[in-house]
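*Asks:* make a model of this:
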Amino acid sequence: MSGTSEKVYVEIIKKIKTIIEEDNLQAGDKLPSERELTDRLHVGRSSVREALRSLELLGLIETRRGEGTFIKPATGHRLVEVLASFILHDKKAKQDLLETKSIIIRDCIELAVQRINDADVESLNDLLHQINEADHPDQLQQLSYQFKDTVIKLCDNHLLYRLWIELSGYGSSLHGNTFLLDSGECSQIVEHLKNGDSKKIIQLMSSEL
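*Replies:* Okay, the predicted model is just below:
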């Protein structure tokens, strides 16, 4: 794909996202037709069709014969991730992303060590036990992500937590994989949380960067 066509392609996807927001469309709602999108976006119909096909391949929308194109319920994919796969080819954008993720992780952990309680430790130990017992890679991946998510959520700051979720979405698009903590690292994090050692936790949690 040439630089010019890639730029047009990215712009179409961004504009479709804007239309979804402007029309207040939710999962299950029908998207405007190809003809309407072509008119509203002032681009060629073939370009609109290509953008829609890509969104469908990514599981964000679905086409029902004779009915139209509909927004699929969220299943871990976000439109922001789709945009990231195109936009984050820029070296400065990549560096900014990594730097911001590092700041968010640090702030979340520093709050977490101040706010963790006995019930939180019990919850993490339960997850650690499940990780040690997991015998399937998919189960281990899910539990590892759940453990990391639980640790971040201990910051008890909804905005910081949402920022981490969104930035993690960008990261998975950028790297094509998800960083996983192993059982030993999870065990260390629990101990460091109990001891209030935020620096060591930040070092372990930042391995994904």
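*Asks:* please count neighbours and contacts with C-alpha atoms only from this point.
*Replies:* Noted.
*Asks:* where's the residue most central in space within the chain, which helix or strand?
*Replies:* Among the residues of the chain, Gly169 comes closest to the average C-alpha position under Cα atoms, centre = their mean, at 1.9 Å. Using DSSP states H and E, the element containing Gly169 is helix 158-175.
*Asks:* off-centre distance for that helix?
*Replies:* Distance, stretch centre to chain centre, for helix 158-175: 5 Å (Cα atoms, centre = their mean, to the nearest Å).
*Asks:* that older thread, thought Leu83 was touching the residue nearest to the centre of the chain, still the case?
*Replies:* No: distance between Gly169 and Leu83: 10.5 Å, which falls outside the contact criterion (Cα atoms under 8 Å).
*Asks:* picking up where we left off before, next, the buried residues of the helix holding Gly169.
*Replies:* Of the residues in helix 158-175, those buried by neighbour count under the rule 16 or more other Cα atoms under 10 Å are Leu160, Tyr161, Trp164, Leu167, Ser168, Gly169, Tyr170, Gly171, Ser173, Leu174.
*Asks:* following up with a second sequence; could you model it the same way so I can compare the two?
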Amino acid sequence: MKKTDILLKPVEKDSLYLKISDAIYSYIKLNNLQPEDKLPSERDMAAMLQTSRNSVREALRILEDRGLIYVKTGSGVFVRDPYGENRSITFRLTECTTEELQELQTILDHQAVLNAISRGTSEEKENLISIASELMEKYSHNIYSHTLDYSFHTKLYEMGRNKSIHQVIQGVRDTRFIQRENEDGENDSIWLETVPQHLQLAQAISQSNTPAALAAIDEILEHGFSLINHSK
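*Replies:* I've put the predicted structure just below:
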């Protein structure tokens, strides 16, 4: 582990496995780990999180089920390529304002939603509703999960069958995620407000209700970017 790594933080005991999986997800993002990068050992993660190895192992199973990591027996835990293949084009957005990023993501997310409506299978649409319902179940207990949110948007972009849109949006989302994670005194409750819109979006996609789907994604995006604007 490099001295510059941002360490995992201890978590509360409620919804333990989900909170541990979120903490590991945050570790991956904040340390900018790339596909095939190796995570700390179960023992080290358990020590950083001040929990048991069994709890860490269960959280890793959740992340593996969600497609974020994979476990190689005898070698350790590694970050998985969420796009299923190596990217042949690499680029970076520089000197972009928040407003410019919001305009770009809105255009791309609108197309992703349209693609999901027209290209997603019935099974995929039901799966999207299932993930959104899981988010809502946690929402009813005042719990938000980055892991479930990641799963929702990954499934949405995969349904659109356009890897370029998926990769660019994910880059913008990761940038926003890191900006929010670095805010002092902030917690995950700031994202709870968007959970009902995720279910509305999934249902609208399943019903091929384009206006409702675009309205829901706009509300989700507006909330996320408003947080960045208010922090300036």
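*Asks:* re earlier: now the residue nearest to the centre of the first structure. Nearest residue, chain neighbours left out?
*Replies:* Nearest residue to Gly169 of the first structure, sequence neighbours excluded (Cα to Cα, 6 or more residues apart in numbering): Glu81, at 5.7 Å.
*Asks:* what about the one you found, how many residues nearby?
*Replies:* Neighbouring residues of Glu81 of the first structure were enumerated by other Cα atoms under 10 Å; the total is 21.
*Asks:* picking up where we left off before, map the residue nearest to the centre of the first structure onto the second structure.
*Replies:* The alignment partner of Gly169 of the first structure in the second structure, by TM-score structural alignment, is Asp174.
*Asks:* how much space between that match and Lys29 of the second structure?
*Replies:* Distance from Asp174 of the second structure to Lys29 of the second structure, counting by Cα to Cα, to the nearest Å: 7 Å.
*Asks:* likewise for Ser118 of the second structure?
*Replies:* When distances are taken as Cα to Cα, Ser118 of the second structure and Lys29 of the second structure turn out to be 31 Å apart.
*Asks:* also Leu7 of the second structure?
*Replies:* Shown here: Leu7 of the second structure relative to Lys29 of the second structure, a distance of 12 Å by Cα to Cα.
*Asks:* how far away is Glu56 of the first structure from Val8 of the first structure?
*Replies:* From Glu56 of the first structure across to Val8 of the first structure, the span is 18 Å (Cα to Cα).
*Asks:* who has more neighbours out of the two?
*Replies:* When neighbours are counted by other Cα under 10 Å, Glu56 comes out ahead of the other of Glu56 of the first structure and Val8, with 17 against 14.
*Asks:* can you show me the helices along the first structure?
*Replies:* For the first structure, the helices defined by DSSP state H cover 3-22, 34-41, 45-57, 79-87, 91-115, 118-133, 137-153, 158-175, 183-195, 198-205.
*Asks:* and the longest one, what does it pack onto?
*Replies:* Contacts of helix 91-115 of the first structure with other secondary structure elements, assessed using 3 or more Cα pairs under 8 Å, 6 or more residues apart in numbering; DSSP states H and E, are made with helix 137-153, helix 158-175, helix 183-195, helix 198-205.
*Asks:* what angle sits between the first one and helix 183-195?
*Replies:* When axes from the mean of the first three to the mean of the last three Cα atoms, to 10 degrees is applied, the directions of helix 137-153 of the first structure and helix 183-195 differ by 20 degrees.
*Asks:* now tell me what touches helix 137-153 of the first structure from outside.
*Replies:* In this structure, residues lying in contact with helix 137-153 of the first structure by Cα atoms under 8 Å, 6 or more residues apart in numbering are 105, 108-109, 112, 124, 127-128, 130-131, 134, 161, 180-182, 186, 205.
*Asks:* ok, the third one next?
*Replies:* Surrounding helix 183-195 of the first structure, the residues in contact under the criterion Cα under 8 Å, 6+ apart are 112-113, 116, 121, 124-125, 128, 131-132, 147, 198, 200-201, 204.
*Asks:* can you do 7 Å?
*Replies:* Helix 183-195 of the first structure is touched from outside by Val113, Val121, Leu124, Leu128, Ile131, Asn132, Ser198, Lys200, Ile201, with contacts defined as Cα atoms under 7 Å, 6 or more residues apart in numbering.
*Asks:* repeat that for the second one.
*Replies:* With Cα under 7 Å, 6+ apart as the contact definition, helix 158-175 of the first structure has outside contacts at Glu81, Ala84, Ser85, Leu88, Lys101, Ile104, Cys108, Ile152, Lys153, Thr178.
*Asks:* filter the residues you listed down to the buried ones and hand me the PyMOL line.
*Replies:* To isolate the buried ones among the contacts of helix 158-175 of the first structure in PyMOL, judged by 16+ other Cα under 10 Å, type:
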select buried, resi 81+84+85+88+101+104+108+152+153
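*Asks:* relative to Lys94 of the first structure, which of the contacts of helix 158-175 of the first structure is nearest.
*Replies:* Taking Cα to Cα as the measure, Lys94 of the first structure lies nearest Leu88 of the contacts of helix 158-175 of the first structure, at 5.8 Å.
*Asks:* I'd assumed Leu97 was in contact with that closest one.
*Replies:* No: Leu88 of the first structure is not in contact with Leu97 according to Cα atoms under 7 Å; the separation is 8.8 Å.
*Asks:* tell me the counterpart of Ala215 of the second structure in the first structure.
*Replies:* For Ala215 of the second structure, the residue aligned by TM-score structural alignment is Gln203.
*Asks:* so what's the residue count around the residue nearest to Lys14 of the first structure when sequence neighbours are not counted?
*Replies:* Nearest-residue entry for Lys14 of the first structure: Leu83, 7.4 Å, with adjacent residues in sequence omitted and distances by Cα to Cα, 6+ apart. Neighbour count for Leu83 of the first structure, taken as other Cα under 10 Å: 17.
*Asks:* fine, thanks again, bye for now.
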